[in-house]
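Engineer: Could you look at this predicted model? Sequence included:
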Amino acid sequence: MHLPFTPNHVQLIAACYPPNAALLTSGPEYRPNSQELSRLTYYASNRPGKINKLAGELEKRVKVDCKKAQAGNIRARASLLISLAIFKALATECRRDISLLSGSLLSSINATLTSLRTDLEVAARVASVFNAWTTYTDGHLIGVDKSVTEEYMSCLQMLAHMGRVDSPSLDHEIKRRTRLLGTMVILGVVTSEALYYSSNQFSSQISTIMPALIIPLLDVDVSTLNHEAARNKDQPLSPHLDNWRDRPTIERRAASIHLHVDGDKGPSSSEIAKTAIHALSILLAHAVAFQASTIVRAIFDCLDDTGGWEKMDHCEWIAIKAAEWTQYQYRYTIPSRLVESLVEGQDAPHSTPRHKALAAMVKTVFTSPTPLINLTLSEIISSLIGVILRRVTVQPDDPLLPLLVECISSLGTHIYYADQIQDLATELISRLALVETNGLGGDKSTSEKCRPQALRCLLASLLGLIQAADRHDSAREDAEELKMRKSISGSVPSSPNPNDVHIKPSRRTKVPPEVWQETMTLLCDADYSVRADYAEALVFYLKHEIPKLGDHTDEDGVRRTHPLVDGPARQASLVNAVMYGDATIRFLNALYAHLHLLATSSVLGMNTRSPFTTPARSVNEDGTTSQDDSRDNSRRNTAIPPRTRKTSVMLRVLQTAPRDVSPATSSKSASLSDYANILTILTTVQECLPVRGLLTAVPMLVAMDKVCVAGKDTDADLSLRLRVIKELVAKAWLSLGKVWNCQDVVNLAQEALESTQSIIEPTVVSEPSTPEIKPPREATSLSTVNWDNTDISLNTEAVLSALASSSTVQEATGLDQQELERRFTSPWTPEVALKELEVQTSYDPLNHDTITSLTRKKGPALMQIENMSLQSLARSHRGGVGVTDLREALEGRSSMSNPNLSNRAPSFSTLEHTSTLAHGDISINKLTPVRSRPQQRSKLSGPSDVRDVLNKLGIGKQNGGIYLKPSFPSQKPDTRPPVPPYKT
């Protein structure tokens, strides 16, 4: 019975409750009277101005009932459940005016959770009301209305805490029910505009809800996560959530949240994980770039708080799914944020589980089948290299280093343009050169101690990068073959799942010799572990990466001539390359120069500031021993290009190095293991590049043989080194004879080697399936060798004669015996081989100055006629005026009217160059920028320049001398009438 003058809205609300005597019997549903509730919602939806009064009255009832229910009043608890049901009905029916209801509704939910958080039935009713509000709200009040924002965040914190509750006093079933309730609420939050509307509040909301989504994932194994993720992909949790952001508010439906019936078995951990997976996938699927970065940061914070970094498999799974669920155009934020987190912790005194998990996550994301775009791989590889160098400085044997090497190697699976691997390798090689010459900075002793490990890590990264790119290409080819077989046969044969294959459209170019050449000085590094690792990397490059350009051997390692393949065009190309030099020839010349220095020098270790700080004893031609105290203290000029600068360094080293073989006066000289590596490299060159290897290696072997003959057996150490070098040369001849199937050379080499015991054997180089940093290897010193003082005598002249007379060699090279003998016996020194790298040869089609000079020299002999077009070819472009000048004059006039064009920076053009995909030789098609002559625009800046240029071209009025002459003398027209042919 209502009192007189009771407001209508109070009467409508009071009518929805059953009588006090029937409150306890209204369970377990605890629903309001349906007919009276319909009257209330109809009244509210048709009179929006009364919603505030209705919500205020309900809020008073809720707060009063909360206090009584907290004290144990059962009737107040039943009334509270009915009030919450009325709130949900009002939120559903008044969804268009939900903002008028938001303040009281959120305040009521906050008061209820604060008083009765442990009551699961009340919490479920609260979660259902909160889920209805998040479904229909537009989020405009979040971040604008302070009271509403505070109430919302308080509710969100308490409900999210339910999703991660882990109290030891709770029963396992109650704990799982509470967690499922919390994750269901979070699922409603991630589909609400309240989360996305305010960018300022987005970060705080994500930090609040993320533990409720991550902790359930850490409580199950990875196989369960994969199973639930597959189910989530195939069967969404609720059809009402599909395209939820595209639907207007009036069409949305709020999912109801209910508890399990008492007596039934509670939810399992997999069900909770399934709900968390669905919520996390929706959250990432609708996040833009900065939101995805915020989500990843919140995941890291959650793993920090819970110690989740210890579960590396789970961390990798989360990283993979985060990249997969994020929108295609924003996926780059996931690996970028991972790398940024690695960089942030690079100065830690010891590597932690966080560092290891982050590195594993980076590698897993890059090697996963998920395609990534918009990645700044140059910045990523630069950051990872910086982390490696920093960790080496902090702790040279840091267990994080192998994982970082794998991270860099995994970048080889992402190839978005043809030269990408080449660019990444160039970045690595430039850092290698910097560390090699300058160390790691800081304390000198620390830098020298950490430098070898840094070089070895970067070498392993470089090798792994190329290997990953090769595996990626082979996997792509296998997938394409499988797809073709499926399309032909109509059925899939027994083969691996194509979804597990990393497939991306890519056709990469090989790393050119000119780029790899920058690392050549590592062959002569002071540390043997660096030399050994580089020798293995070099062998791999020679086998799989260097452009073969027609050089090949058969499967048995023998070079045979195939008429269909080695035709006249191929022979002409090889001869031109050998005569004029190409990138591979220059690479081999530099390689043999470094190998010669490694084999003969007594002190190794190149440094731009003081090469060969230890004086080296050398054997002169007369057999006496001298000491070279010369030092080069010249400072490095940073304006010189890197390749030229490093070549100059090697030339200075050669100036201070002994001219002949020297005894090992230092532990940093070549060891027995170095000579084994040299033999392996020489053998690999002959097997992979037989023609170029033959024509470049023979002069070096002859020169090394002469050095051994000139040495005197006055010192035991020197005699041993000479003996080892002679065996090295003999085994190199043996390998060369086998490759070219020249039995005479094989017999001569075998006879020389059979007369004495063998000291050196080629190193067996293994190619690991995954990139790895091998433990530092120790060299086998020459002092440990027991030898019988017997010498090796090999008739070099007979070997050269047999090679030159070989029909196979003559057919492959296109040279006769006399020309071959002349090339084989041509003088060779390391200085000459290195200086060829700095000389621009005439066999460069892009060198226009060289073509011009050839035109000047050969033109008069070819054309003994008066032809001014030939002179125009030889004349410099600065001496005359042409169409280019006219175009620049017109541009100058337009720039005067447009101030944005008057002082613009000079552009670079690639129109005069061909693609590197057209040919394998990068040196022939090197893409060098061509400056668009900005100097000439300053000469053509006046308004009369166009008229002057037209006059000079002979189009307008002539102002003087004519710069362009016709090709032939002009003739005056004949004005006489034509004479018929039959008249005399």
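Structural biologist: Now that the structure is in, tell me what you want to look at.

Engineer: CA only for contacts and neighbour counts going forward, please
Structural biologist: OK.

Engineer: which residues does the residue nearest to the spatial centre of the chain contact?
Structural biologist: Centroid-nearest residue in the chain, with C-alpha atoms, centre = their mean: Leu411, separated by 3.3 Å. With contact set as C-alpha atoms under 8 Å, 6 or more residues apart in numbering, Leu411 has these partners: Phe366, Thr367, Leu377, Ile381, Leu465, Ala468.

Engineer: If you rank these by neighbours, which is first?
Structural biologist: The residue in these with the most neighbours, by other C-alpha atoms under 10 Å, is Leu465 (25 neighbours).

Engineer: show me where the stretch 551-700 of the chain has strands.
Structural biologist: Assigned by DSSP state E, counting those that start in this stretch, the stretch 551-700 of the chain shows strands spanning 616-619, 625-628.

Engineer: this is the other structure I want to compare:
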Amino acid sequence: MHLPFTPNHVQLISACYPPNAALLTAGPDYRPNVQELSRMTYYASNRPGKINKLASELEKRARLDCRKAKAGNIRARSSLLITLAIIKALATECRRDLPLLTASLLASVNITLMSLSSDLEVTARAGSVFTAWTTYTDGHLIGVDQSITQDYMSCLKVFSDLSRGQSKDQEMQNRARLVGLAALTGVVTSEALYHSTPHLKMQVQIFLPAFIVPLLEVDVSTLDQGVSEVKTQPNSPYISDFRSRPPMERRATSIHLHVTGELGPARRDVANAAMRALSALFEHSNGGQAASCMQAAIDWFNDTSAWTRPDHCRWIAVRAAEWTQYQYRYAIPTRLVECLVREQDAPQPTTRHSVLAAMITAVFTSPTPLVNLSTSDIISSLISVVLRRVSKDPDDALLRPLVECVASLGTHVYYADQIQDLAGELISRLVAVEQNGVPVNGKAELGKVRAQAVRCLLAGLLSLIHAAEMHDIAKDDGDDSKTIHKAALVESGVSIQVEGPDTKPSRSDGHIRPSRRSNVSPEVWQDTLSLLCDGDYSVRADYAATLVSYLDREIPKLWDSTDVDGVKRIRPIAEGPLQQATINYSVVFGDSSSRFLHALHAHLYVLATSTNLGVASRSSTTPTPSQRSMNGDTAEDPSASTSEQDVAEEAAPSRRSLVIPRTRKMSVMQRLLRHISSEVLSFADVSATLSDYGNMLAVMQAIHSNLPVRGLLAGVPMLLALGSVAQGASSTDSVSIQRIQAVKELLARTWLTIGKVWDCPGVLELAQKSIPEDFESNLPHLPEPEPGVFHSSRRPTSVLDAPSDLSVQDLDSEGLLLALVSHQTVQDATGLDRQGLLRKLTAQWTAESALKASVEAQSPSVELSNGDALSPLMKVSPAFMHIENLSRASLARSTRGVGVTDLREALEGRSSLSNPNLRDTAPSLSTLEHTSATHGDVHKLTPVRSRPQQRSRLAGPGEVKDVLSKLGIGKTNTTGMLKPSFTSKRAEQRIPSNLTPPYKT
């Protein structure tokens, strides 16, 4: 019954409630009168101006009912449930005018949650109203209206607390969490969250922990099962499907409580609901929003003990990248790296640092593609963290996880030169650390800091390339059309079985399958060769292992490879005449691999014979007198002193650039060469240890096994030179004797490798004669490289610890050389006959000449054997390079050449206008013959010509003949201003004719 003069909107609202006597029996649905509710919503939808009045009246009733229900009034509780249902219906039917209803709706929901948060049924009904609003709102009022924003944030906090609340009753706890997660799921699919990025950060900070807490309470295996269920069953039994239609066509979800007495819900159900909400959050976020969500998760990890669950942290990071949209996934690992960079100056590494590094590695090693990722920036940041941690503590526990982070970048290859670019970045920083050291604070061990920094970067470089190689294998195995592809490979004789992680995709004939990426070029790697002669043995050992891995797996073979059994054979069908000619040209004249091998053999020779290893490094901290040795390492050579020239070079200001130019590396090598005398008289003062000779053997064997042709031409002259030094050196003490024996064993086993690779019985027989029977090798084996692992420093084996008393006999170098050059396979592979090959291998070799050959391309005019066999272009090119520069003869003459245009103009008499070299001086008129523009003809002077009258248009025969002579047509004019470009006599003088061709005819 309504009182007189009751407003119409109040009467419409009151009619929706059942009688007061029926409120107690309105459960369990607590629904308003359907007919009266329809009338009220029809009234509101057709009179938008009345919506504010209706909303204010409903808010007033909700506040009154909350106050009474909180005091225990059951009727007020029933009335409150009906009021909330009316508000939801009004919001659903008046969705177009929802901003008029927003203030009262959020105020009603907020007061309900604050008053009766423990009543789960009331909270579920309030959550349904809140979800209806989040479904249809556009989010424009968030951040604009202060009261609306406060009520909204307050509701988020209540639902977040409800989603991660704790209770003694496990079933009630799970039911309450599901209600909160259902309401927050409506938030993560609403425009209220994504409309403003600053407010998104505030909201995510509030409710994101509610999604993570349920995930931490179950095992990772259970979470993996839940991920598959989310993909296969998008509809949850507790939460309706997410809206994908426009806001006006959406349907708001209803939150229902679990029926009492039925089984569940369990923790797994709660975790699945949280997983669905979290996946929806990242699916709807762009790059910046996904980064903000990840930052909120990290901040919450800092405030709690979540870092003690590394498996769950890694799982969350991987799934966040997987759920984010394809083009925005890069934001997840980028934000993780930024967080790690911000913590790089921590005094001691914590669990947070190690877990962050593990999360980065997990994201990069996951199969989820990460497009638009700036790998260069990522690796630069990681390298900076590595160097900072090393400068604080050389034995920092975070170094190993950081090396794994660097290696994980190689598992995602998106363009051909990506790995080469990343390796170039690592190598540039590696060379910079080698030259300048690492700035340290306080009294730190400069040598140890520098050595650890170099070793970390070397481990990262090795692991990066290995990970990229495994990425190629996995990509080949995971091809969509792998059945057809494998069938085609079987028909073509390609092996498709991968037996282990170190197996490369290869063919049955020994050829390597072309990779989908570019290999790291020898020119890039060549800058690191000086580490082979570093002053610290741990650096030398790690670099030798890395170098062997590079030679085995990465260096471009370019048909210069062995068969499956390790023997080099010529395959005339697979390698036709054109390919063979290409190989001959690159081998004889040199390419990047050949220049690399020249430099490598020069460094190996220095390592075997130098009395002082290492290069003095710069550092911001002044070293003590005991630390002023090479590389700060005083253990191996405490008496080493630096020459005045070295001091002058070190005193020069260093470049700020991270990329060390090749000329600077050459100066470093020149300093190392100064410690080698022209004739090594004794090996007593040589710095190499027994382990160094073992490492050299592994490197040489890798050279001849992987690059047999180039290794033969670049390595045999060095072996002959080193053998000559070992035979001529004096052995007066035990140290010299042991070193000479190590060199002889090194040479003998290298020749054995050459004989096996080329299947040359003569070389094998002579090399085996020098090694006695039952001879135990004195050279320690180089440890196998361990990609992705940063191991502890290796210690060398001294020459005094040689276990065997048997000696290696002197090698018959002449016999070995004759047997090698007489082998037909060697001649066919190199394209040289016996005499040409003998001249090539017996050429005088020094470390300086090899170093020069590593940076200068050889000229075909010098290396080719016979001038008669050259093409005309080959004969002409040297003459072209020696044309006289006429600009030096006279500054007044033009350097422009004479051509057809000049001949045409000479015939037409216009040569004086085009070519000053072909004309007499052009006549000019004096300025006195012109009339003044100001005074007219008053002061007009008589015209006076400074030159005779201009010649007629048609030129005479003299000028045309002059042009023809200058063009070299007719009789050669040796007195003219221009000389012929070249003469056949000059070309013949520059090309020797007494040489034999470099290939077989």
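Structural biologist: Good, I have the coordinates. In this text the structure is predicted, and so the values were computed from the model without any measurement.

Engineer: TM-score for the pair, please.
Structural biologist: TM-score for the superposed chains, counting by TM-score structural alignment, normalised by the length of the first structure: 0.81, backed by 868 aligned residues with a C-alpha RMSD of 3.8 Å.

Engineer: re earlier: which among the strands of the stretch 551-700 of the first structure is found nearest to Ala798 of the first structure?
Structural biologist: The closest of the strands of the stretch 551-700 of the first structure to Ala798 of the first structure is strand 616-619. By C-alpha to C-alpha, the value is 27.3 Å.

Engineer: Give me the buried positions along that closest one.
Structural biologist: The neighbour-count check on strand 616-619 of the first structure (16 or more other C-alpha atoms under 10 Å) flags Ala616, Arg617, Ser618, Val619 as buried.

Engineer: And for stretch 794-808 of the first structure?
Structural biologist: Leu794, Thr796, Val799, Leu800, Ser801, Ala802, Leu803, Ala804, Ser805, Ser806, Ser807, Thr808.

Engineer: Please convert the strands of the stretch 551-700 of the first structure to CSV, extending it with distance to Glu761 of the first structure.
Structural biologist: Converted to CSV, the strands of the stretch 551-700 of the first structure look like this (distance: least, C-alpha to C-alpha, whole Å):
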stretch, distance to Glu761 of the first structure
strand 616-619, 27
strand 625-628, 30
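
Engineer: which stretch among these comes nearest Leu820 of the first structure?
Structural biologist: With C-alpha to C-alpha as the criterion, Leu820 of the first structure lies closest to strand 616-619 of those, at 31.7 Å.

Engineer: just how off-centre is the closest one within its chain?
Structural biologist: Relative to the mean C-alpha coordinate of its chain, strand 616-619 of the first structure is positioned 46 Å out (C-alpha atoms, centre = their mean, to the nearest Å).

Engineer: That one packs against which elements?
Structural biologist: For strand 616-619 of the first structure, the elements it packs on are strand 625-628, judged by 3 or more C-alpha pairs under 8 Å, 6 or more residues apart in numbering; DSSP states H and E.

Engineer: got the buried residues for the strand it packs on?
Structural biologist: Under 16+ other C-alpha under 10 Å, strand 625-628 of the first structure has no buried positions.

Engineer: On the C-terminal side of the longest helix along the first structure, identify the next helix or strand.
Structural biologist: If you go by DSSP state H, the first structure has its longest helix at helix 444-489. Going down the chain from helix 444-489 of the first structure, the next helix or strand is helix 513-516, by DSSP states H and E.

Engineer: helix or strand for Val220 of the first structure, which one?
Structural biologist: Counting by DSSP H and E, Val220 of the first structure is part of no helix or strand.

Engineer: quick revisit: in the second structure, what residue corresponds to the residue nearest to the centre of the first structure?
Structural biologist: Alignment note (TM-score structural alignment): Leu411 of the first structure maps to Leu409 of the second structure.

Engineer: would you say that match is within a strand?
Structural biologist: No - applying DSSP: H, G, I helix; E, B strand; the rest coil, one finds Leu409 of the second structure to be helix, outside a strand.

Engineer: Please report the distance of it from Ala331 of the second structure.
Structural biologist: When distance is defined by C-alpha to C-alpha, to the nearest Å, Leu409 of the second structure is 15 Å away from Ala331 of the second structure.

Engineer: the helices in the stretch 101-250 of the second structure, which residues?
Structural biologist: 120-136, 146-163, 170-188, 191-194, 197-216, 220-232 (DSSP state H, counting those that start in this stretch).

Engineer: Of all these, which one comes closest to Thr842 of the second structure?
Structural biologist: helix 220-232 (65.9 Å).

Engineer: Now do the next helix or strand after the closest one: which range of the first structure does it align onto?
Structural biologist: With elements assigned by DSSP H and E, the helix or strand that comes after helix 220-232 of the second structure is helix 267-283. The alignment of helix 267-283 of the second structure onto the first structure (TM-score structural alignment) covers residues 269-285.

Engineer: Check the mean deviation of the matching stretch from the second structure.
Structural biologist: Comparing stretch 269-285 of the first structure with its match in the second structure after superposition yields a mean distance of 1.7 Å (mean C-alpha distance after the TM-score superposition for the first structure).

Engineer: Can you give the distance of that stretch from its chain's centre?
Structural biologist: Centroid separation between stretch 269-285 of the first structure and its chain, computed with C-alpha atoms, centre = their mean, is 31 Å.
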